[in-house]
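**Q** Below are the sequence and a predicted model; questions follow.
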Amino acid sequence: MRNLFFLLFIFIFLGCKEDTLPKPKAYLSLKYPKKTYQKLQLERPYSFDVLKNTTTINKPNNWLTIRYPNLNASLDITYRPVNNNIKELLTEAEKLVFKHAVKAEQIIPKDYTNSPKRVFGSIYEITGNAASHIQFHATDSTNNFLKGSLYFYAKPNYDSILPAVAYIKKDVFRLMESLKWKNN
């Protein structure tokens, strides 16, 4: 009889627990600051708009790095004068883009043309776990050539950094739209 009461007590005690429910899916909530732009403050053979909450780092040979400290990312900008070598510069830029084909799922090119400002170029979106997710180049085809690459200082995980890539992609489009050559 004692065993029966003991078993009944255990069943009642264990039977009073609430059902365990799976946790609902969580969504990453990233908040990005509102975009405000300013003209590049460094003296270069080119100018364009940069996001105010970035840090611009001066490099030799008219190169520069635009750092996104909150996103742990940077846009690395290289400049080369055109000396009857536009084909070589374009080939080199495309080689650097397609170096990422090993890890990339897809490379999506978008041509850019602004004839009145003499800005001609391409923007490449690279999907997948590649080292760089946006690359671009711009030229006036006679004097100036500009190339840029987006890098994150973390192991590439495309799904995780996709919102940050989309945020910075708008800045790259703004850079191309506002790009002006000083010697034209």
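**A** That came through fine.

**Q** use CA for all of it now, contacts and neighbours both
**A** Noted.

**Q** Make sure Ser132 is actually in contact with Ala154.
**A** No - using C-alpha atoms under 8 Å, Ser132 is not in contact with Ala154, being 11.1 Å away.

**Q** What are the buried residues along stretch 59-69?
**A** By neighbour count with 16 or more other C-alpha atoms under 10 Å, stretch 59-69 contains the buried residues Asn62, Trp63, Leu64, Thr65, Ile66, Arg67, Tyr68.

**Q** ok, of the residues you listed, which one's closest to Pro163?
**A** The nearest member of these to Pro163, counting by C-alpha to C-alpha, is Tyr68 at 13.7 Å.

**Q** Grab the nearest non-local neighbour of the closest one.
**A** Nearest non-adjacent residue to Tyr68, counting by C-alpha to C-alpha, 6 or more residues apart in numbering: Thr54, 5.1 Å away.

**Q** mind listing what that neighbour touches?
**A** By C-alpha atoms under 8 Å, 6 or more residues apart in numbering, the residues touching Thr54 are Ile66, Arg67, Tyr68, Pro69.

**Q** thinking again about what came up before, so between Ser132 and Ala154, which is more surrounded?
**A** Ser132 (23 against 10; other C-alpha atoms under 10 Å).

**Q** Next, the contact list for that one, please.
**A** His100, Ile126, Ser149, Leu150, Tyr151, Phe152.

**Q** Just say helix, strand or coil for the residue nearest to the spatial centre of the chain.
**A** Closest residue to the average C-alpha location of the chain: Val165 at 3.6 Å, with C-alpha atoms, centre = their mean. At Val165, secondary structure determined by DSSP: H, G, I helix; E, B strand; the rest coil is helix.

**Q** buried ones in the helix or strand harbouring Glu125?
**A** Using DSSP states H and E, Glu125 sits in strand 119-128. Residues of strand 119-128 classed as buried by neighbour count (16+ other C-alpha under 10 Å): Val119, Phe120, Gly121, Ser122, Ile123, Tyr124, Glu125, Ile126, Thr127, Gly128.

**Q** hold the first one in mind and look at this next one:
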Amino acid sequence: MKKILLLISLSILIFSCNQSEPVPKPSTFLRTDFPEHSYREYLSPQSFRFRLSDLFMPKHFEQAKNNYSVQEIDLGPLNGTLFLYYLRIPSKDSLPEIINFANDKVDEHKIMADKIDFEQILEPSKKVYGTFFELKGNVATNFQFYLTDSSQHFLRGEVLLNCRPNYDSLRPTLQYLKADLKELVNTFEWN
């Protein structure tokens, strides 16, 4: 009788170990496949030109004042907007103040940014000078830049994506977007 009881106990133990509790899987996100980068020449209603990604579409231009305007560029499947703020520099003495304003706009995101990388832009042959900022982390804007000829023209750009800032999930999109923005900055010319 003890043998039968032991055999039944062992068989219950063995069969009960085979059943596994369901383990919840972590949430996943779909991988986004992007096309090869391709560009076209874009001539702005303001005083500049650059190569713009074929995915992007200029959508709104607003001449706010005589020396100030805003250009919105839809980022297409990247689901965001590139804002270009153009300012005709009133006097050469005001340039440091304008550059400080652009830097302050980047500094507004220091609280949420894990890291801010920047790259100086110096193209004396084209009279293009500025800084390209990449803000890493869960920030509202991952890319900002400003360009100037240091005498008449100043342009500040910032990218806003239409989603919650989740840097890890957005990293592939941001890498793709960075290549397009670098092309814009590297081919930028004043008219």
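**A** Noted; the coordinates are in hand. Since the structure is predicted, the reported quantities are computational estimates derived from the model, not experimental observations.

**Q** rewinding a little: mind putting the contacts of Ser132 of structure 1 in a markdown table, distance to Lys25 of structure 1 included?
**A** Below are the contacts of Ser132 of structure 1 laid out as a markdown table (distance: C-alpha to C-alpha, whole Å):
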| residue | distance to Lys25 of structure 1 |
| --- | --- |
| His100 | 33 |
| Ile126 | 28 |
| Ser149 | 34 |
| Leu150 | 31 |
| Tyr151 | 29 |
| Phe152 | 27 |
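
**Q** Of the residues you listed, which is the most crowded?
**A** Top of the contacts of Ser132 of structure 1 by neighbour count (other C-alpha under 10 Å): Ile126, with 24 neighbours.

**Q** Aligned counterpart of that one in structure 2, please.
**A** Using TM-score structural alignment to pair residues, one finds that Ile126 of structure 1 aligns to Leu135 in structure 2.

**Q** ok, now how distant is that match from Val106 of structure 2?
**A** Applying C-alpha to C-alpha, to the nearest Å, the value for Leu135 of structure 2 to Val106 of structure 2 is 8 Å.

**Q** Once you drop chain neighbours, what's closest to the aligned residue in structure 1 for Gly76 of structure 2?
**A** Under the alignment (TM-score structural alignment), Gly76 of structure 2 pairs with Pro69 of structure 1. Nearest residue to Pro69 of structure 1, sequence neighbours excluded (C-alpha to C-alpha, 6+ apart): Thr54, at 6.9 Å.

**Q** Can you tell me what the one you found aligns to in structure 2?
**A** Under TM-score structural alignment, Thr54 of structure 1 pairs with Phe56 in structure 2.

**Q** after superposition, how close is the strand or helix carrying Asn103 of structure 2 to structure 1?
**A** Assigned by DSSP H and E, Asn103 of structure 2 belongs to helix 95-107. With mean C-alpha distance after the TM-score superposition for structure 1, helix 95-107 of structure 2 departs from structure 1 by a mean of 0.5 Å once superposed.

**Q** now the angle from that helix to strand 128-137?
**A** 20 degrees (axes from the mean of the first three to the mean of the last three C-alpha atoms, to 10 degrees).

**Q** how about the helix or strand following helix 95-107 of structure 2: buried residues?
**A** Later in the chain than helix 95-107 of structure 2, the nearest helix or strand by DSSP H and E is strand 113-123. Within strand 113-123 of structure 2, the residues that count as buried by 16+ other C-alpha under 10 Å are Ala113, Ile116, Ile121.

**Q** Trace the second one over to structure 1, please.
**A** For Ile116 of structure 2, the aligned position in structure 1 is Ile107, judged by TM-score structural alignment.

**Q** Settle this for me: its match is touching Ile123, isn't it.
**A** No - when contacts are counted by C-alpha under 8 Å, Ile107 of structure 1 is not listed as touching Ile123 (10.1 Å).

**Q** circling back to that earlier point, turn the buried residues of strand 119-128 of structure 1 into a markdown table, columns for distance to Pro22 of structure 1.
**A** A markdown table is the format used below for the buried residues of strand 119-128 of structure 1 (distance: C-alpha to C-alpha, whole Å):
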| residue | distance to Pro22 of structure 1 |
| --- | --- |
| Val119 | 54 |
| Phe120 | 53 |
| Gly121 | 50 |
| Ser122 | 47 |
| Ile123 | 43 |
| Tyr124 | 41 |
| Glu125 | 37 |
| Ile126 | 36 |
| Thr127 | 32 |
| Gly128 | 30 |
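
**Q** For those, name the two members farthest from one another.
**A** Across these, no pair lies farther apart than Val119 and Gly128, at 28.8 Å, counting by C-alpha to C-alpha.

**Q** From the buried residues of strand 119-128 of structure 1, pick the one nearest Pro24 of structure 1.
**A** Taking the buried residues of strand 119-128 of structure 1 together and measuring to Pro24 of structure 1 by C-alpha to C-alpha, the closest member is Gly128, at 27.1 Å.

**Q** Great, nothing more from me.
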